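1. Provide a 3D model corresponding to the input given below.
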Amino acid sequence: MDTHIKAGLQPVKEYQQHRARMLISCPDSPGIVAAVSHFLHQHGANIVQSDQYTMDPEGGMFFMRVEFDLNDLSGKLMGIKSDFQEIADKFQMDWNIFPLNEKKKLAILVSKEDHCLVELLWQWQAGDLDAEISMVISNHADMREYVESFGIPYHHIPVTPDTKKEAEQRQLELLNGKVDLIVLARYMQIVSPALIEPYRNRIINIHHSFLPAFVGGKPYAQAYDRGVKIIGATAHYVTEELDGGPIIEQDVQRVSHRDNVSELKRIGRTIERVVLARAVKWHIEDRILVHQNKTVVFN
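-> The predicted structure is shown next:
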């Protein structure tokens, strides 16, 4: 295995040295696309991909994702950001630019079930998750050897009702300034506002049901009792409302009366791992814009 990959890093590809992504959300009005395109052209950039969506041309919100190439990106990026502010102010934009040579840093939180963690590590190892996995944090020690075999730091922080506050403070100390995204890969703990606030729209959870159905604990048992014919999984950003944050991705599979709770869980594990990996991939590729409690996903 490549030593850079083993250390939790994906190598920077040649084209990423001069490519960046711009994300924009603002009230819709005429001239936004033209203004952005003209600005990038004036600064010597070449647009390689552009997506946009408007909720309602009459007073709705407008969303845009642009990828562009620019020679000497690192040297010119600060100036571009400064110059673009005049356009951003004119159209009341919420915007950001993400250079591709700066890998997003991930922390994965997990409990005992390993299927979602394993999927993320597999996809990262294959180069499908173009990010740095900075650490794995768990309230159990079960997966330490497996995670460390990838060269990724593993932190075991036990959590009990009496130590939950102290445990979360220790997590924050580990995370502070070191990660861009937190992934709850079947981390079976409710996170507090103290962790949510500094990572607003940067904590992704996988919930093992097709939300908004079967919120909370034991959703497969709830689904079995209800006699559902479809089960699913939902990846969403974490908010203070339990399982109520903006939904990023969902998927389902048909089941029947012959499937007991154990069988529903077995089927559900496959859905969970795929749905979570998609959501994480889209986030690190800057494909998601959040508006109120919804997402716009350019995929």
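2. all contacts plus neighbour counts: C-alpha atoms, from now on.
-> OK.
3. Distance of the residue nearest to residue 141 when sequence neighbours are not counted relative to residue 96?
-> Spatial nearest neighbour of residue 141, chain neighbours left out: residue 156 (5.7 Å); criterion: C-alpha to C-alpha, 6 or more residues apart in numbering. Remark: distance between residue 156 and residue 96 (C-alpha to C-alpha, to the nearest Å) = 35 Å.
4. In contact with the residue nearest to residue 141, which residues?
-> 137-141 (C-alpha atoms under 8 Å, 6 or more residues apart in numbering).
5. Pull out the buried members of the residues you listed.
-> Buried positions within the contacts of residue 156, assessed by neighbour count (16 or more other C-alpha atoms under 10 Å), are 137-139.
6. the helices in the protein, which residues?
-> Taking DSSP state H to define them, one finds helices in the chain at 3-6, 32-42, 73-91, 115-125, 144-148, 164-175, 193-196, 219-226, 261-284.
7. Let's have those in CSV, adding mean neighbour count and distance to residue 210.
-> Listed next are the helices of the chain as CSV, based on neighbours: other C-alpha atoms under 10 Å; distance: least, C-alpha to C-alpha, whole Å:
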stretch, mean neighbour count, distance to residue 210
helix 3-6, 14, 34
helix 32-42, 15, 36
helix 73-91, 13, 37
helix 115-125, 19, 17
helix 144-148, 15, 29
helix 164-175, 15, 28
helix 193-196, 14, 22
helix 219-226, 17, 9
helix 261-284, 20, 10
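8. Pipe these into a markdown table and attach distance to residue 187 per row.
-> Shown next, in a markdown table, are the helices of the chain (distance: least, C-alpha to C-alpha, whole Å):
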| stretch | distance to residue 187 |
| --- | --- |
| helix 3-6 | 24 |
| helix 32-42 | 41 |
| helix 73-91 | 37 |
| helix 115-125 | 10 |
| helix 144-148 | 15 |
| helix 164-175 | 13 |
| helix 193-196 | 14 |
| helix 219-226 | 15 |
| helix 261-284 | 12 |
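9. Tally up the residues packed near residue 161, please.
-> Using other C-alpha atoms under 10 Å, residue 161 has 6 other residues around it.
10. ok, now how distant is the spatially closest residue to residue 287 that is not a sequence neighbour from residue 31?
-> Nearest non-adjacent residue to residue 287, counting by C-alpha to C-alpha, 6+ apart: residue 298, 5.0 Å away. As defined by C-alpha to C-alpha, residue 298 lies at a distance of 21 Å from residue 31.
11. between these two, which one's more packed in?
-> When neighbours are counted by other C-alpha under 10 Å, residue 298 comes out ahead of the other of residue 298 and residue 31, with 17 against 9.
12. this one as well, want them side by side:
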Amino acid sequence: MSGVSDLVLKFSCRDQPGIVAAVAGLFTLQGFNIRESSQYEDVSTGRFFMRTVLESVEGPKQLAAVKAAFLSVAERYGMNWELYDRVYKPRMLVAVSQWGHCLNNLLNSWKRGTLPVELVGVFSNHQDMRSLTEWYGVPFHHLPVTAANKAEQEAQVLALLERTGSDFLVLARYMQILSNGLCQQLAGRAINIHHSFLPGFKGAKPYHQAFDRGVKLIGATAHYVTAELDEGPIIEQAVERVSHADTPQELVEIGRDTEAVVLNRAVRWHAEHRVLLNGNKTVVFNR
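-> All right, here's what the predicted structure looks like:
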């Protein structure tokens, strides 16, 4: 069985003395060198967060053996932790409806090799994005949905996730509300792009809501999906200045570029294991 030489560790736990020293000491004994490390203490909750990139100086190691060795440190400090092979590219499934700007950005970044994922497929409740998806050589799955067949369609989505071995799902302007049950099954591994700077202007037509309020900034928000609509932990946001002279349709056009950039960043940071959940918030070690 082949081993691994580069690892990414991320964890959170109650802040207490000795955590960093214990982690560094354990991996030193396991023959690893620390190439990169970031840490953060949330003083409001007393939680400590850390992401570390490790390189073996003794040749490839068995990931299971390294995890077993780290378990003693993890249990001592009560960590919520994950250890990954840094070379492995997470398998990503994308959902889309009729707007393709976010999907096209993801497809292009994946094709260029700048998005560290394995894109295993795209599914949609419409046929509009089939030609774009297949032009990139990616399998396209048409899964139409109505109020009458929603449960059946979501079962097909879960089956597709399992069949493709997907590690996470990206909703690239997929204009359907996922059921509570599906949200729970995908907790922490489904990313949505909302065409507004949350927590303002939730739900449908946020650009029209922004126009009605006369805002001078519009934005986009990438967040993890939860059962509460547009309330999931936020991964990334960005804004763009607009004018009183811009129409709702012009706001939509301006916003689409922002949506694509924000979603791309969120997907990349998730794939690189830079995002740690902190209750209803996130800690993002993106630099």
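13. quick revisit: so which of the helices of structure 1 gets nearest residue 235 of structure 1?
-> helix 261-284 (5.6 Å; C-alpha to C-alpha).
14. outside of stretch 190-199 of structure 1, which residues touch it?
-> 168, 172, 180-182, 203, 238-240, 242.
15. From those residues, pick the one nearest residue 103 of structure 1.
-> residue 180 (9.4 Å).
16. For that closest one, give its distance to residue 188 of structure 1.
-> 21 Å.
17. ditto for residue 289 of structure 1
-> 27 Å.
18. In terms of neighbours, single out the busier of the two.
-> residue 289 (19 against 16).
19. Translate that one into the numbering of structure 2.
-> Using TM-score structural alignment, the partner of residue 289 of structure 1 in structure 2 is residue 276.
20. Surely that match is in contact with residue 13?
-> No: Residue 276 of structure 2 lies out of contact with residue 13 (C-alpha atoms under 8 Å); the separation is 11.3 Å.
21. which neighbours do the two share?
-> What both residue 276 of structure 2 and residue 13 touch, as defined by C-alpha under 8 Å, 6+ apart, is the set residue 49.
22. circling back to that earlier point, chain neighbours aside, what residue packs nearest to the match of residue 289 of structure 1?
-> residue 283 (5.1 Å).
23. wait, what's in contact with residue 255 of structure 2?
-> Residue 255 of structure 2 touches 195, 218-220, 240, counting by C-alpha under 8 Å, 6+ apart.
24. returning to what we had before: looking at structure 2, which of the contacts of residue 156 of structure 1 hold up?
-> Retained in structure 2: 137-141, out of these (criterion both residues aligned by TM-score structural alignment, their matches' C-alpha atoms under 8 Å).
25. now those residues as JSON lines including distance to residue 66 of structure 1?
-> Converted to JSON lines, these look like this (distance: C-alpha to C-alpha, whole Å):
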{"residue": "137", "distance to residue 66 of structure 1": "34"}
{"residue": "138", "distance to residue 66 of structure 1": "36"}
{"residue": "139", "distance to residue 66 of structure 1": "39"}
{"residue": "140", "distance to residue 66 of structure 1": "41"}
{"residue": "141", "distance to residue 66 of structure 1": "42"}
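26. Just the ones in strands from these, please.
-> Among those, the ones falling in strands (DSSP state E) are 137-138.
27. would you list the contacts of residue 255 of structure 2 in CSV and tack on neighbour count and distance to residue 92 of structure 2?
-> CSV is the format used below for these (neighbours: other C-alpha atoms under 10 Å; distance: C-alpha to C-alpha, whole Å):
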residue, neighbour count, distance to residue 92 of structure 2
195, 26, 21
218, 23, 28
219, 26, 25
220, 25, 21
240, 14, 28
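28. Closest one to residue 90 of structure 2 out of those, please.
-> Of the contacts of residue 255 of structure 2, the one sitting nearest to residue 90 of structure 2 (C-alpha to C-alpha) turns out to be residue 220, at 24.2 Å.
29. which ones are touching the closest one?
-> Contacts of residue 220 of structure 2 by C-alpha under 8 Å, 6+ apart are 193-198, 237-239, 255, 258-259, 262.
30. What lines up with it in structure 1?
-> Counting by TM-score structural alignment, the partner of residue 220 of structure 2 is residue 233.
31. what's the answer for residue 69 of structure 2, then?
-> By TM-score structural alignment, residue 69 of structure 2 lines up with residue 83.
32. That match and residue 43 of structure 1, how far apart?
-> 10 Å.
33. Quick one: map the residue nearest to residue 141 of structure 1 onto structure 2.
-> Per TM-score structural alignment, residue 156 of structure 1 is aligned with residue 142.
34. likewise residue 21 of structure 1?
-> So, by TM-score structural alignment, residue 21 of structure 1 is matched to residue 8.
35. likewise residue 182 of structure 1?
-> By TM-score structural alignment, residue 182 of structure 1 lines up with residue 169.
36. swap in residue 62 of structure 1?
-> So, by TM-score structural alignment, residue 62 of structure 1 is matched to residue 48.
37. Same check on residue 52 of structure 1?
-> Using TM-score structural alignment, residue 52 of structure 1 pairs with residue 39 in structure 2.
38. Could you find the closest non-adjacent residue to its match?
-> residue 50 (4.2 Å).
39. How about residue 69 of structure 1?
-> residue 19 (4.4 Å).
40. Tell me how many other residues crowd the one you found.
-> 23.
41. That one contacts residue 72, doesn't it?
-> No: look at residue 19 of structure 1 against residue 72 with C-alpha under 8 Å: they stay out of range, at 9.7 Å.
42. Chain neighbours aside, what residue packs nearest to the aligned partner of residue 78 of structure 2 in structure 1?
-> Alignment note (TM-score structural alignment): residue 78 of structure 2 maps to residue 92 of structure 1. Among residues not flanking residue 92 of structure 1 along the chain, residue 26 sits closest, at 5.8 Å (C-alpha to C-alpha, 6+ apart).
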